[in-house]
Every structure is written in structure tokens, then in C-alpha cells.
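Peer 1: I would like the atomic coordinates for the input below:
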Amino acid sequence: MTTVSEDRVEAGPTPAPRRRSSRSRHRSPVFDAVTPLGLTLRYLTLLVILVITVGPMLWELSTSLKSAFEDVYTATPRLLPQHPTLGNYGHVARLIPVGHFALNSVIVAALDVAGNVLGATAAGYALARLPFRGRRLLLGLFLSTLVLPGEVTIISQYQTVTRLGFGNSLLGVALPSMIGALNVLLMRNAFLSIPAELDEAAVIDGATVWQRLRYIALPGVKGTLSVIVILTFIGAWDDFLWPLLVLQSPDKLTLTVGLSYLQGALVADPRAIAAGAMIALLPVLVLFVALQRFFFRGVGEGAVKG
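Peer 2: Down below sits the predicted model:
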């Protein structure tokens, strides 16, 4: 009996079987496997997504570069133009004041970006770091606004803007989107990802709220700010329905509304319509290329605390 007990002691406890992690349990044996079949499926999936997302943009670019002698309605579509030309862009510039419309869109987008960067930053920091009565209720109100589609509140927005005296003005176009509820929540989550100990240490050192926001909080959320800048600029630049309702004077139209005149004046010329679409797309691409490194870094901010 002594020998048996000593053998059991020397052998030690039986090691428990390792539990497979949830990540390994949910892995696909086909897509995640480093095999020729797995790599082929990955690249095929990426190719399909690329065709769906980038394909229409490339087709619009190709159509805008085709000359008047090329048939854009041919039964066998051709992506590369046979006789590429930039004359369609000049034709658009002669038909409508593209530069003036683009300047109006830049003003509206700049107002929206400035309002969201300042307002969403202040509101997000208050919800994340400043204790006050009714903070959870206010957070719930912000979340509830995300449930309603924009078409539900567009009538009340129009009445509010006109009664304030901002009808038929670029400020009236920008005013409803100058602080977005989604941007406030993004900034709140980004501020929550910063360790609270840094904020508490700054309070002990006598730092004010604005000093803590400027020197401690803002340097850690630059990526999220870039995301807000890009998304706000795209939303303001591409908006069509709201500027169409607010603006009546032709000299105050934004670029998207002004380009709609091409559809009526040049129904039989899809080349000029495609050129106008590419003109509207160019500033968005330039902004994204300039801020893409901050954008991809900011997508992950606020996902993990600590």
C-alpha cells in the first residue's frame, strides 16, 4: 500500500486536458488553413469584393474618358477607352460653374467638420470623464437618436432652420450636421480607452478640465478624430436631399445639387454625367489618401479599455 501511495505522489496529479479556445473552435478549416485551397478562396473572396466596390468607380472613370465617337451602350462593354480624352471634363465646366459649386460644398463640409471636431470632442469627453447628474440619461438620448432615420426628422429640421433665419444659406445646410450623435459616442469610447489613472493624477496636480482634455486626452484619440473628419466630410460633401430642400438660389447650390442639372441638360450624354461624378469624387479620394494612416489607426481606438 505504501508503494502504491508513493507512486501516486511521485507521479503527481494528472494534468487536465487543454481546452480549445473559442477562436480555435470557430476557425474555418477551409479559409484559415494555409493551403492552396484556402489561399485561393481568400483571394477569390477579395476579388469579388473588389469588383463590387471598386468596379462601378472604374467604369465611371472609363466612361468619363471616352470620346464622343465611342459607343457607351455597346453590347460588348469595354473598360478601356479606345480614344481617351479629357474633353468631357471641360464640357462640364462650361455647362455649370463647377468651381463655385465646389466652393459652396467645401464651406458646408468645413463647417460640419469643425463643429463635429469641437462639439463631439467636448461632449464625448464630458460623457466619458466628467461626473454629473443625468449622464446616463443623456447617453441614452444620444443612442435613441441613432434609431431614427434622417427622413423622420427632416421636416422638423427644416422648420427649425427656417425659423432661425438660416433658410437658403450654407449655414442652414451645415447646421443640423455640425454635431453628430454617432461622433459623440465614438469620442466617448475613445476617451474611455485612455487609463483613468492619468486623468486622476492630473486632477491631483491641479490641472483644469480643459488642460486634461488638451494635454492628456486629445493626444490619445487622434485616430478617432481622423475617422470623424473623414466620415463627416464625406457625409456633408455627398449630401443631396437636405441641400436641395434648403437652398433655392442657384448661386448657393452645392456641388451634388448642381451636378444634378447635368442629368436634365445632358440626358443623352452619359460621358459628361460620368465626368461630373468623378469631379465630385476627387476631393473625397484626396482627403482619404491624406488621412488614411490615421483612419486605420483610429478604427481600433476605443475597442479595448486600459
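Peer 1: CA only for contacts and neighbour counts going forward, please
Peer 2: OK.
Peer 1: what's the spacing between stretch 144-153 and its chain's center?
Peer 2: Stretch 144-153 sits 18 Å away from the centroid of its parent chain (C-alpha atoms, centre = their mean, to the nearest Å).
Peer 1: identify the residues contacting that stretch?
Peer 2: 181-182 (C-alpha atoms under 8 Å, 6 or more residues apart in numbering).
Peer 1: what's the residue positioned nearest the centre of the chain in contact with, if anything?
Peer 2: Note on the chain: the residue nearest the mean C-alpha position is residue 231, at 3.2 Å, using C-alpha atoms, centre = their mean. Neighbour list for residue 231: empty [criterion: C-alpha under 8 Å, 6+ apart].
Peer 1: how many residues are close by residue 173?
Peer 2: Residue 173 sits with 28 neighbouring residues when counted by other C-alpha atoms under 10 Å.
Peer 1: could you also give me the structure for this next sequence, so I can compare it with the first?
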Amino acid sequence: MAEVQAAFLETKSRRITKPRSFKRIVKPLILYPLMIITALLCLGPFLWLLSTSLKTNANVFAFPPQFIPRPISFNNYIKVFEFMPLWHHIYNTVLISGMGVALNLITCLLMAYPLARIQFPGRNTIFVAMISTLILPNAAGMIVHFVTIQKFGLYNTYLGVVLPAAVSVFNVFLLRQAFITIPNEMEQSARIDGAGEFRIFWNIMVPMVRPAIATVVIFDFLNFWNSFIWPVVVLSDKEKYPLAPALQYLQSDFSFNFPYIAAGTIISIIPIIIVFLFLQKQFINGMVGAVKG
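Peer 2: Next up, the predicted model:
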């Protein structure tokens, strides 16, 4: 009887382990190629742009197309700095992005905290009304923003570029979800110790939502760094233009020389990649926290 039971258990274990071992072999064979193909499709335009920036103008139109430049030339990056004041436009972009990220982060934190942690009448109504504005396109408020900037005397100033984007409803939502996930016990213990509302907010709550803050910084930095239409509308002086409008004028001046345009575009992308690589761990944790919240 014991031998029959042992044989039955052995055959049952074989039936269980075979499908599991089959899945372990087949799943990577299907999943990994799909992931590699998806990554190549996403990185394809960037890699082609990088390849074009390292070519000479004659090799751009070569047939068949050369993905790996022959020869590789870094002369395009040098010529871009010679033909236009690229460092000046980079400085303008850094200044606008820094002002915009700091102002947006402060205002969104101050709005998200009471919506998440303070009980007051109409809190949910205010939050729903704010979220409902996400369906409106950004261009819908451009005329109102322009008139407001003119009335305040901020036309052709960096503050006029930054001020209309001082508050992002999506960032308020993201930070509110992060504040909600903090246990109430931490706030209650701080109140017992005599901490005030601002101290609880700044010393306890804000450090607890650092992943969400990193996510907000990445999104805001990306938006301000790549802003194109609004700076052109507000700034009448072309010397104050950030990189995106400046590169557009580079494209109009050197439409015959695609390697110059590609080199300038690659230069504008590098700071975004650096910021993302520096904050990517916090960014992923922030997005996971927002989904859980």
C-alpha cells in the first residue's frame, strides 16, 4: 500500500513540475524578445538622431542609409556652438526650468497637504473641481494667461514664462495621493509632542513623500525644458529664448545641414537624461505610491 501511494505521489509531482518547467523555459523565450523589440522601437528615433549628429552632411543622404557613421565626426557639435550662442540659450533654459520647478513644487505641496491631511468643509468638492480641469487643453487658457501677464507687466520676462505653469493639477493629485499613504500615527505622535501644523508638514510629511517629489521634479523639469510655444508668445527678445525655440531657429537657418540640427537636439536632450538617471529610483517609487494611494 505504501509503495502504491509513493508511486501515485511521484506521478502527481511529475505532472505538476512539467508544466512549471515548461513555463520557465517558454516564458523568457517569448517575453524577452518582445521587450527587446519594444525597447528598440522606443530608442530607434533617438539612436538615429545620435547617428545623424556624428555624420558629415554628405553621408546623411547616402544610400543605403548608414546607421553607424563612417567616418565618425564630432565636428558638428563644435560648429553648433560657433554658429549660435548655444551656451546663452542653455543658461536661459536652466534659469527658466529652475524657477519653474521650484515654484511649482512649493505651490503644489502647499495645496496637496491640506487636501490630504486636513479636514475642512468642501475639501472633496474642491479636489473634484480641480481634477475636472485636466480635461481642458493647455491652449484654452493661453489668451487669458497672455492678457494676465501683460496686465502684471511681466511681458518679455522669465517670470512671465514661468508664472502660468506655477501650479499643476496633476502634480497636486500625485502629491495628495502620497500624503494620504502616510500613517495617521506619525502625525498624532508629533501633535502630542507639541509640534505645530507647519512643523508637521515640513519636518515629517515632506520627507516622507520624497519619491513623489522626485516624480514631480522630473515631470516639471521635462515640461519647462522642452517648452516651446509659450516662451515664443511671451518673450519678444530672441536672446531670452530657451533651447527649444532657439533650436527651431537653428533648423530654419541650417535646414540644408541636418547634422547640425541633430547635434543641437542631442545637446538639448542630455540634461533631461542626466536628471532622470539621477532621480529614476525615486521616480519609480513615487509612481508606485501614487497607484497604491
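Peer 1: what value does the TM-score take for this pair?
Peer 2: Once superposed, the chains reach a TM-score of 0.89 (TM-score structural alignment, normalised by the length of the second structure), with 273 aligned residues with a C-alpha RMSD of 1.6 Å.
Peer 1: on that earlier part again, what lines up with the residue nearest to the centre of the first structure in the second structure?
Peer 2: By TM-score structural alignment, residue 231 of the first structure lines up with residue 219 in the second structure.
Peer 1: residue 57 of the first structure now?
Peer 2: Under TM-score structural alignment, residue 57 of the first structure pairs with residue 46 in the second structure.
Peer 1: what distance do you get for its match to residue 183 of the second structure?
Peer 2: Distance of residue 46 of the second structure to residue 183 of the second structure, given as C-alpha to C-alpha, to the nearest Å: 43 Å.
Peer 1: the more surrounded of those two?
Peer 2: residue 46 (16 against 9).
Peer 1: which residues of the stretch 1-150 of the second structure fall in helices?
Peer 2: For the stretch 1-150 of the second structure, the helices defined by DSSP state H, counting those that start in this stretch occupy 2-53, 57-60, 75-83, 86-117, 123-132, 142-151.
Peer 1: how about those in JSON lines, adding distance to residue 285 of the second structure?
Peer 2: Listed next are those as JSON lines, based on distance: least, C-alpha to C-alpha, whole Å:
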{"stretch": "helix 2-53", "distance to residue 285 of the second structure": "22"}
{"stretch": "helix 57-60", "distance to residue 285 of the second structure": "42"}
{"stretch": "helix 75-83", "distance to residue 285 of the second structure": "36"}
{"stretch": "helix 86-117", "distance to residue 285 of the second structure": "18"}
{"stretch": "helix 123-132", "distance to residue 285 of the second structure": "23"}
{"stretch": "helix 142-151", "distance to residue 285 of the second structure": "34"}
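Peer 1: so which of those helices comes closest to residue 158 of the second structure?
Peer 2: Residue 158 of the second structure lies closest to helix 86-117 among the helices of the stretch 1-150 of the second structure, at 6.3 Å (C-alpha to C-alpha).
Peer 1: other SSEs contacting the closest one?
Peer 2: helix 123-132, helix 158-162, helix 169-180, helix 210-225, helix 243-253 (3 or more C-alpha pairs under 8 Å, 6 or more residues apart in numbering; DSSP states H and E).
Peer 1: hang on, the earlier thing: which one of the helices of the stretch 1-150 of the second structure is the most hemmed in?
Peer 2: helix 86-117 (a mean of 19; mean count of other C-alpha atoms under 10 Å).
Peer 1: so which bit of the first structure is that helix matched to?
Peer 2: Using TM-score structural alignment, helix 86-117 of the second structure pairs with 98-129 in the first structure.
Peer 1: now swap in stretch 183-203 of the second structure and tell me
Peer 2: Counting by TM-score structural alignment, stretch 183-203 of the second structure falls onto residues 195-215 of the first structure.
Peer 1: go on, stretch 157-169 of the second structure?
Peer 2: Under TM-score structural alignment, the match for stretch 157-169 of the second structure is residues 169-181.
Peer 1: which residues touch the matching stretch?
Peer 2: Defining contact as C-alpha under 8 Å, 6+ apart, one finds that stretch 169-181 of the first structure is touched by 104, 107-109, 111-116, 119-120, 142-143, 145-146, 157, 161-162, 166, 236, 242-243, 246-247, 252.
Peer 1: start to end distance for that stretch?
Peer 2: Criterion C-alpha to C-alpha; first-to-last residue distance in stretch 169-181 of the first structure is 23 Å.
Peer 1: determine how far that stretch lies from the middle of the whole chain.
Peer 2: The answer for stretch 169-181 of the first structure is 17 Å, by C-alpha atoms, centre = their mean.
Peer 1: show me what counts as buried in it.
Peer 2: Across stretch 169-181 of the first structure, burial judged by 16 or more other C-alpha atoms under 10 Å covers 169-181.
Peer 1: again, but for stretch 292-300 of the first structure
Peer 2: Result for stretch 292-300 of the first structure [16+ other C-alpha under 10 Å]: buried residues 292, 294-295, 298.
Peer 1: Throw those residues into JSON lines and include secondary structure and distance to residue 45 of the first structure, thanks.
Peer 2: Shown next, in JSON lines, are these (DSSP: H, G, I helix; E, B strand; the rest coil; distance: C-alpha to C-alpha, whole Å):
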{"residue": "292", "secondary structure": "helix", "distance to residue 45 of the first structure": "23"}
{"residue": "294", "secondary structure": "helix", "distance to residue 45 of the first structure": "27"}
{"residue": "295", "secondary structure": "helix", "distance to residue 45 of the first structure": "24"}
{"residue": "298", "secondary structure": "helix", "distance to residue 45 of the first structure": "26"}
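Peer 1: which of these lies closest to residue 133 of the first structure?
Peer 2: Nearest to residue 133 of the first structure among these, with distances taken as C-alpha to C-alpha, is residue 298, at 30.1 Å.
Peer 1: quick one: that closest one and residue 225 touch, right?
Peer 2: Yes - Residue 298 of the first structure lies in contact with residue 225 (C-alpha atoms under 8 Å); the separation is 7.5 Å.
Peer 1: what's near enough to touch the alignment partner in the first structure of residue 230 of the second structure?
Peer 2: Under the alignment defined by TM-score structural alignment, residue 230 of the second structure corresponds to residue 242 in the first structure. The contact partners of residue 242 of the first structure, taken as C-alpha under 8 Å, 6+ apart, are 154, 173.
Peer 1: how does it look with 10 Å?
Peer 2: 150-151, 154, 157-158, 172-174, 176, 236, 257 (C-alpha atoms under 10 Å, 6 or more residues apart in numbering).
Peer 1: can you convert these into a markdown table and add a column each for distance to residue 128 of the first structure?
Peer 2: Formatted as a markdown table, the contacts of residue 242 of the first structure follow (distance: C-alpha to C-alpha, whole Å):
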| residue | distance to residue 128 of the first structure |
| --- | --- |
| 150 | 26 |
| 151 | 30 |
| 154 | 30 |
| 157 | 28 |
| 158 | 32 |
| 172 | 30 |
| 173 | 30 |
| 174 | 27 |
| 176 | 24 |
| 236 | 27 |
| 257 | 39 |
